[in-house]
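Student: next comes the sequence, and after it the predicted model I'd like to discuss.
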Amino acid sequence: MTSSPNDIDIGYDVPAAIGDKIADIQTPALIIDLDAFERNVARMKDHAEAMGVRLRPHAKTHKSADVALYQIANGGAVGICCQKVSEAEALVRGGVTDLLVANEVADPKKIDRLARLARSAHVSVCVDDPAVVATLSEAAVRHGVTLDVLVEIDCGARRCGVLPGPPAVEL
């Protein structure tokens, strides 16, 4: 009889449980000081309201749909930022319905996945290349969806983005 990967006993069901000692937690595991977390979410909500801006926290630290949903339900967040298409997919599977992929997506296969994701969620993406805009448009048309596209402007770090002014307007 052959075994499959599903037959392997890995020795634990979950990496951690509430009350476990730090030394007993299998990594990676998200560990939260709930009082500090709730306080920080409330502070960010208050700060964004006082500044008159919309809040869209980045999920790069927590990578958790549960945390993102809490930020939306209790922290005034209008949606969540993430870096990659795979992160956006995981967040949508977890129930997040408004995402901004803050890093440019250039690969046509990933752009296609992004467009498919827009069937289940409101999806925005940053761009700094006209060729990518065309590929995004083609994928959106192919899947019958709308993608919000934001122009990434170089703020001086020269890592990504177009120059402000006419180059940004042209894009």
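Tutor: That came in fine, so what should we check first? Because the structure is predicted, anything quoted here is derived from the model rather than measured. Numbering: from 1, shown residues only.
Student: going by C-alpha atoms from here, please, whenever you check contacts or count neighbours.
Tutor: Will do.
Student: any idea which residue is closest to the centre of this protein?
Tutor: Cys82 (2.4 Å; C-alpha atoms, centre = their mean).
Student: residues in contact with that one?
Tutor: His58, Ala59, Lys60, Ala88, Leu99, Leu100, Val101, Ala102, Asn103 (C-alpha atoms under 8 Å, 6 or more residues apart in numbering).
Student: tally of neighbours for the fourth one?
Tutor: Each residue near Ala88 was counted by other C-alpha atoms under 10 Å, and the total is 28.
Student: the structure to be compared is supplied as follows:
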Amino acid sequence: MNSALNWNDLEVGYDIPARIGMRESEVQTPCLVLDLDALERNIMKMGEFAKGHGMRHRVHGKMHKSVDVALLQEHLGGACGVCCQKVSEAEVFARGGIKDVLVSNQVRDPAKLARLARIPMLGARTIVCVDDPTNVAELSAAATEAGTQIECLVEIDCGAGRCGVTTTREVVDIASAIDKADGLKFAGIQAYQG
């Protein structure tokens, strides 16, 4: 926490959800309430499980939407970074000190593409999902304009029909396009079964 912050100047319900000593019924929601001992124990347990099985793991920021919790997951649990659904979430985590962010979605809006391309300037490895060759060109233009590099995962549809490519040929074509594009780096494939 920032010791220079004057908590008395913050309004409950607007700036903060509660003050120390408030009754539970007075706490404004949404409010993340954690048992720190249990949280740290669970983070370490997950990290040990992943390490014991030769895996790296990445936490999903939508579960807690907290930079502090994500940093604990990195430092105590060995998480390799954070996964986000939206560019705005990735920006918050990168500004908060997370050095590896994955936007596990396609980004198509021009303003959001420009913002995504600036995230590496915050010192964070930046990864995004792609399932369309046109999006490769859009990402390349944004990264080139920003003078940064965005890493790309080709997303594969594993049956849900939500997003992702369905053929090996599409995977190869998009991976090739990424590999040839300025400002982009092919980082692998991704599939989501959910």
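Tutor: Cool, got the structure. Quick caveat, the model's predicted, so the values are computed rather than measured.
Student: what's the TM-score once they're superposed?
Tutor: After superposition, the two chains reach a TM-score of 0.88 (TM-score structural alignment, normalised by the length of the first structure), with 163 aligned residues with a C-alpha RMSD of 1.7 Å.
Student: sitting in strands, which of the contacts of Cys82 of the first structure do you find?
Tutor: Those of those mapping onto strands are Leu99, Leu100, Val101, per DSSP state E.
Student: if we can go back for a sec, just the buried members of the contacts of Cys82 of the first structure?
Tutor: His58, Ala59, Ala88, Leu99, Leu100, Val101, Ala102, Asn103 (16 or more other C-alpha atoms under 10 Å).
Student: let's have the residues you listed in a markdown table, adding distance to Met51 of the first structure.
Tutor: What follows is these, written out as a markdown table (distance: C-alpha to C-alpha, whole Å):
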| residue | distance to Met51 of the first structure |
| --- | --- |
| His58 | 18 |
| Ala59 | 22 |
| Ala88 | 27 |
| Leu99 | 22 |
| Leu100 | 21 |
| Val101 | 24 |
| Ala102 | 22 |
| Asn103 | 25 |
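Student: in the first structure, what residues pair with the longest helix anywhere in the second structure?
Tutor: Using DSSP state H, we find that the single longest helix of the second structure is helix 36-52. Using TM-score structural alignment, helix 36-52 of the second structure lines up with residues 34-50 of the first structure.
Student: and the contacts of Cys82 of the first structure, which is closest to Gly75 of the first structure?
Tutor: Here the nearest of those to Gly75 of the first structure, counting by C-alpha to C-alpha, is His58; it sits at 13.0 Å.
Student: distance check, that closest one against Val162 of the first structure.
Tutor: 22 Å (C-alpha to C-alpha, to the nearest Å).
Student: the second structure: which residue goes with Ala134 of the first structure?
Tutor: Per TM-score structural alignment, Ala134 of the first structure is aligned with Ala137.
Student: likewise Ala68 of the first structure?
Tutor: Ala68 of the first structure maps onto Ala70 in the second structure, by TM-score structural alignment.
Student: so how far does the match of helix 36-52 of the second structure sit from its counterpart in the second structure?
Tutor: For stretch 34-50 of the first structure, the mean distance to aligned residues of the second structure following superposition is 1.3 Å (mean C-alpha distance after the TM-score superposition for the first structure).
Student: tell me the buried residues in that stretch?
Tutor: Applying 16+ other C-alpha under 10 Å to stretch 34-50 of the first structure flags Val41, Met44, Lys45, Ala48 as buried.
Student: turn those into a markdown table, including distance to Val123 of the first structure.
Tutor: Output for the buried residues of stretch 34-50 of the first structure, formatted as a markdown table (distance: C-alpha to C-alpha, whole Å):
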| residue | distance to Val123 of the first structure |
| --- | --- |
| Val41 | 23 |
| Met44 | 23 |
| Lys45 | 22 |
| Ala48 | 22 |
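Student: no further queries at this time; thank you.
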